[in-house]
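# whatever this is, show me its structure:
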Amino acid sequence: MLASLLQGIAICSATWFLWKYFRQVFVKSPLDNIPGPAAESFIYGNLRQLLDKNGWGFLQSLESYDGVVKLHGPLGHRMLFVFDPTAMHNIIVKDQYIYEEAAFFIKSNLLNFGPSLLGTLGEHHRKQRKLLNPVFSIAHMRRMIPIFNDVCLKLQKALESRIDENDMVEMDMLSWMGRTALELVGQAGLGYSFDPLVTDKPDEYASAIKLFQPMQAEVSLLRRLVPYVSDLGPPAFRRWLLDMFPHKGVQQLKSIVDVMHERSLEIFQLKKQALEQGDEAVAHQVGEGKDIMSILLKANVEASQEDKLPEEEILAQMSTFILAGMDTTSTALSITLTILSQHPEVQKKLRNEILEASKGEPLEYDALVSLPYLDAVCRETLRLYAPVAQVFRETREDVVMPLSHPIRGVDGKTIHEIFVPKDTVVAVGLLASNRNKAIWGEDAEEWKPERWLSPLPGSVTESKIPGIYSNLMTFLGGGRACIGFKFSQLEMKVVLCLLLSKFTFAQSDKKVNWVMSGVRFPTVGNSPKPSMPLKVGLYKGAVPA
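The predicted model follows:
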């Protein structure tokens, strides 16, 4: 009797497993009529191509389709790649709670950072944003300008001390941009100084963060297993499993996360202690209490009981702020300096605009945001070279996805909307949207800052792209839009103003490859280490320090 019972349980379990993970192999799906590339293999489908660190060619091939592409997921699952504006609006705005963040993304961020904005869903996520949104207001951003200028003046001195007066010197500008972005988010975001920008060796924390994306790229496929193992047993057991996992990339990523957590905990305890001691203690910290974390901690103390965040969640936000604030901004700045080195005439024109407004001195907020060519250069760089190429969503229930215009199905019939079954993975093509020729024109793949100096064409404004910034998907949109996008824009502009008023930039002779990861990053040759060499020289017309 017992043997029969166990046999029945085994058969039911096996049947459930096969149905849950392999039913798409045998059941026809409405997605089968959507055009798309053939699978690379049954095991991986197209997923390995989509996550390949050198997969820019495959990503670009998807842009030749008409806004929606059927991809093959692992083990016969169907996926969608979407950059149609109406479909994206439904995914990230109208039906955002049906198209939730993918389970692997939420679970891996919970493991890496704890319950931060990147690791929560639904009402939990909305509660966190409610408390955090005011912290990133324009009023608070204005107060950041003196901190930003002070840090960037230190960067000026650091670079100047390493440059020959009559010659250009090759420098790893990614390293310097990473250190600067960390110090900016450290002082303005956390009221903490990580790096005085004096020595040639970056802070251990800065080095750890800059290696986070390369390690994420190394374990990109393994991250898909996280939802299946992250709930196994108590935390101590999961940590033991992680310690025992025989994969170099996993172990390196674990060490990086440990360094980040320990430093965040140290900073949190200092901030909390100062807040408990009163305004005078807060005023003596870096940032004098005007930093984002001090404001957040104070707001949390004053919040109603239902709106308060537990300390665990405040701590989790810190690592998230630091990583997101440093990694994406340092990448965007490195890309911008690289593009300016390739277009010396644009570099000269931008420098002239900056010097005319600043006379070589730091600019205040209103003057900074009113420089049209600087704004155009930043927008065009963030359009064509968005640091994040795509994000993943999963449907929590069956849903109908409308399209901005009909597409032709595999069977030759016209499709006006797509029925998307529950549990479908949807990749939202941020970069594909930003350079969609149907929206931006035939020159969409060209870097042209001038396109922002006159009204955008009707094809852009009428498409109603749901991004939070400049008809672009770079900072996403909806309830999971980048909460710090104004902070990031301000950082970029301050750094560029103070660098271009003092230095000139030219291309290095070394070959640079851009690696596709959660956030893209540059490497030299076949080296896996992030690096962006540029030749840096003193601008002859610069005002002496």
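
# only C-alpha atoms for contact and neighbour calcs from this point on.
Noted.

# report all helices and strands that the strand ranked longest in the chain contacts.
If you go by DSSP state E, the chain has its longest strand at strand 399-408. Here strand 399-408 touches helix 85-89, strand 414-420, going by 3 or more CA pairs under 8 Å, 6 or more residues apart in numbering; DSSP states H and E.

# how much space separates the nearest residue in space to Met177 that is not next to it in sequence from Asp167?
Of all residues beyond its chain neighbours, the one nearest Met177 is Ser330 (4.9 Å), with distances taken as CA to CA, 6 or more residues apart in numbering. Using CA to CA, to the nearest Å, Ser330 is found at 26 Å from Asp167.

# in stretch 301-319, what's buried?
Under the neighbour-count criterion of 16 or more other CA atoms under 10 Å, stretch 301-319 has 308-309, 313-319 buried.

# roughly how far out does it sit from the chain middle?
Its chain's C-alpha centre and that of stretch 301-319 lie 23 Å apart, by CA atoms, centre = their mean, to the nearest Å.

# and stretch 532-541, by the same measure?
The chain centre lies 28 Å from the centre of stretch 532-541; the measure is CA atoms, centre = their mean.

# got a list of contacts for it?
With CA atoms under 8 Å, 6 or more residues apart in numbering as the test, stretch 532-541 has contacts from 160, 163-175, 334, 338, 341, 501-508, 510, 512, 522-524.

# before we compare anything, build this one as well:
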Amino acid sequence: MLLQLSLSLVAALLAVSVKSIYKLVLYVVHPFFSPLKNLRSPPSHGFFTGNLKEVLRTNPSLMHEQWVEAYGPVFKYKVEMGADRLFVLDVRAVTHIINYSNDYQKPEFTRLAISRLFGEGILMAEGEVHKKQRRVMSPAFGIPHLREQTSIFLGKAIQLRDMWTKQVRQSEGLRATIEVVSSLNKVTLDIIGLAGFGYDFESLNGDDKPNELNEALRAVFGGRNSLGTIDLLHNILPFTRVIPTKRSAAIRNARNVMDRIGYDLVKNMKADVHASKGGPGNDQIGRKDFKNKDILSLLVRANMASDLPKNSRLSDEELLAQIPTLIIAGHETTSASLTLILNMLATHPEVQNKLREELLLCDQGEHPSMDVLNNLSYLDAVIRETLRLHTPVTSTVRVATKDDIIPTDCEWEDRNGVRRKGIPVSAGDSIFVPLYALNRSKAIWGKDAHEPERWSSVPEAASSLPGIWKNSFTFWGGQRACIGYRFSLVETKAIMYTLIRSFRFEMAIDPENMELRSPGIVRPYIKGKKEEGAQLPLAVTAV
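Sure thing, here's the model as predicted:
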């Protein structure tokens, strides 16, 4: 019996090893047979990491813009193990990739990286599974639901305002230096707790009080644990995952915390539903038995309601997998957006003053409705242009699932100097879409593309962009567009409405000593202090 068990274990390990070696060989050999071999490229800085480290260690747009200037809108660069990745800065090409999302899916290494942190939820799902999960979750992000949740956004924004007001009043000269990144992380975490799960994580209750979930997420997204060579290899060489890194340990801890919290939230909600029906023995639970409108209630309804069609039901695994996605995607990008907007306003006081004038003229006091917030035109413009200039998620990667020719608007030059139109790709080719660079492209947005206040009209070249929001790629587009973009925008408007009416923001240190970096999500850092994580110290004065 023991011998048989040992032989089975050896056979299993051998099968995994053979599969890993086979995939590695395909990965290394593929570039020699791909049409991408004919593209120009910047010099690689090593076989194991290619150009990845220089991309990760620079300003999110600087390297991309330099490459486009040197190599044109279509070229390739090197990634792990000498593999090629197509870089494309062409609106027609990106539109093709968006419109044919089943032919251009997230690559396996991206899905693996996502699953390690987010679980196998909607961000990782493809095809019919993705469509089902999106159909189940969409009502929670609809306009009627957001109207109801606006009071949650404003309530937490007021709590943050009161916390900062206390700090200002306790400081000399009624002017306090506040590091705003940490507070914005906490307020958006509390909001997704209430709006997403009907539960207050209370991370804002005492700004200096540690919060287990917030601390776990900051270890992953705060910029302290940067992506190293071993972390990159984890994605393509499964056997390297036995080698621990600080980042992998942080990801594992964050997942453990989120899984535990998610399991408890779901268990308690199911228990409440059963109790309302007389106990767990009653399986006749219908859609009408769910009164709450938070996102988790809709997910649990899709898991428990017996009167839902089969194609609208979620398994226990699918239900639990959405919770890490909602926790992370529901607050990380929004907190980054808020940080970038405050950074822009602090360095452009004329814009900040004009915005404050509009907000103070609003006659709705502390609690404007969602429709009132959306009708504040200058607030909308400030958010629109800041998120165009500084897209929190800087890029996306896709893999071609079949041979294709991606159409292009522009001509491009191959490594032999031949001018071409259309990009031939083969199944398995990796494609990089630089959202940050696309949103700042002077070819699309005009010569003043990098200026913050240019929102009187959309240039003709940008009017046909296929993004889901405001002629930009900030929230992607098509069937894979961000499902919660309206949620994020209303939340951002509610918080900015509250803060700008109450405070004047100025840079607390020389702006030259600040830089934007993107270890996954764009945030500001103090130069030379990246190991301390993302920071934005602002001088805050009460209005």
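
# and the TM-score between them?
Here the TM-score for the pair of chains, by TM-score structural alignment, normalised by the length of the second structure, is 0.87; 507 aligned residues with a CA RMSD of 2.8 Å.

# before we move on, the earlier item: could you say which helix or strand holds the residue nearest to Met177 of the first structure?
helix 311-342 (DSSP states H and E).

# compared with the second structure, how much does the next helix or strand after that helix deviate?
Using DSSP H and E, the helix or strand that follows helix 311-342 of the first structure in sequence is helix 344-358. Compared with the second structure after the fit, helix 344-358 of the first structure shows a mean deviation of 1.0 Å (mean CA distance after the TM-score superposition for the first structure).

# tell me which residues in helix 344-358 of the first structure are buried?
For helix 344-358 of the first structure, burial by neighbour count (16+ other CA under 10 Å) applies to 346-347, 350-351, 353-355, 357-358.

# returning to that earlier point: more neighbours: Ser330 and Asp167 of the first structure, which one.
Ser330 (28 against 10; other CA atoms under 10 Å).

# what's that one aligned with over in the second structure?
In the second structure, the residue equivalent to Ser330 of the first structure is Ser335, according to TM-score structural alignment.

# could you check how far its match is from Asn185 of the second structure?
5 Å.

# and if you look at Gly478 of the second structure?
Separation of Gly478 of the second structure from Asn185 of the second structure (CA to CA): 29 Å.

# same check on Cys482 of the second structure?
As judged by CA to CA, Cys482 of the second structure and Asn185 of the second structure stand 20 Å apart.

# and these two? Which one has more around it.
Neighbours of Cys482 of the second structure and Asn185, each counted by other CA under 10 Å, are more numerous for Asn185; the result is 24 against 17.

# can you give me the helices in the stretch 51-200 of the first structure?
Counting by DSSP state H, counting those that start in this stretch, the stretch 51-200 of the first structure has helices at residues 56-62, 85-89, 103-113, 122-132, 138-160, 173-184.

# now tabulate these in a markdown table and tack on distance to Pro246 of the first structure.
As requested, the helices of the stretch 51-200 of the first structure are exported to a markdown table (distance: least, CA to CA, whole Å):
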| stretch | distance to Pro246 of the first structure |
| --- | --- |
| helix 56-62 | 29 |
| helix 85-89 | 39 |
| helix 103-113 | 18 |
| helix 122-132 | 34 |
| helix 138-160 | 41 |
| helix 173-184 | 30 |
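
# out of the ones you listed, nearest to Ala281 of the first structure?
Closest to Ala281 of the first structure of these, according to CA to CA: helix 138-160, at 18.7 Å.

# give me the residues contacting the closest one.
180, 183-184, 187-188, 196-198, 287, 290-291, 362, 364-365, 486-487, 490-491, 494-495, 498-499, 502, 538.

# now, of those, which are buried?
Restricting the contacts of helix 138-160 of the first structure to buried positions leaves 180, 183-184, 187-188, 197, 287, 290-291, 362, 365, 486-487, 490-491, 494-495, 498-499, 502, 538, with burial counted as 16+ other CA under 10 Å.

# which ones among those residues map onto strands?
Using DSSP E, the subset of those located in strands is Leu538.

# any idea which helix is longest in the second structure?
If you go by DSSP state H, the second structure has its longest helix at helix 246-276.

# ok and that helix relative to helix 316-329, angle-wise?
120 degrees (axes from the mean of the first three to the mean of the last three CA atoms, to 10 degrees).

# packing partners for the following helix or strand past helix 246-276 of the second structure?
Note on helix 246-276 of the second structure: by DSSP H and E, the next helix or strand toward the C-terminus is helix 295-304. Under the contact criterion of 3+ CA pairs under 8 Å, 6+ apart, helix 295-304 of the second structure touches helix 127-137, helix 180-197, helix 246-276, helix 316-329.

# just name the most buried of the ones you listed.
Greatest average neighbour count among these goes to helix 180-197 (a mean of 24), per mean count of other CA atoms under 10 Å.

# that one maps to which residues in the first structure?
Under the criterion TM-score structural alignment, helix 180-197 of the second structure matches residues 173-190.

# cool, stretch 354-361 of the second structure as well?
Residue span in the first structure matched to stretch 354-361 of the second structure, by TM-score structural alignment: 349-356.

# do the same with stretch 243-255 of the second structure
The alignment of stretch 243-255 of the second structure onto the first structure (TM-score structural alignment) spans residues 245-257.

# what does that stretch rub up against?
For stretch 245-257 of the first structure, contacts defined as CA under 8 Å, 6+ apart pick out 112-113, 208-209, 211-212, 215-216, 218-219, 242-243.

# Glu128 of the second structure -> the first structure?
Counting by TM-score structural alignment, Glu128 of the second structure corresponds to Glu123 in the first structure.

# with Gly155 of the second structure instead?
Applying TM-score structural alignment, one finds that Gly155 of the second structure aligns to Asp150 in the first structure.

# now its match: how far from Gln187 of the first structure?
On the measure of CA to CA, Asp150 of the first structure and Gln187 of the first structure end up 10 Å apart.

# over to Pro528 of the first structure?
Using CA to CA, Pro528 of the first structure is found at 30 Å from Gln187 of the first structure.
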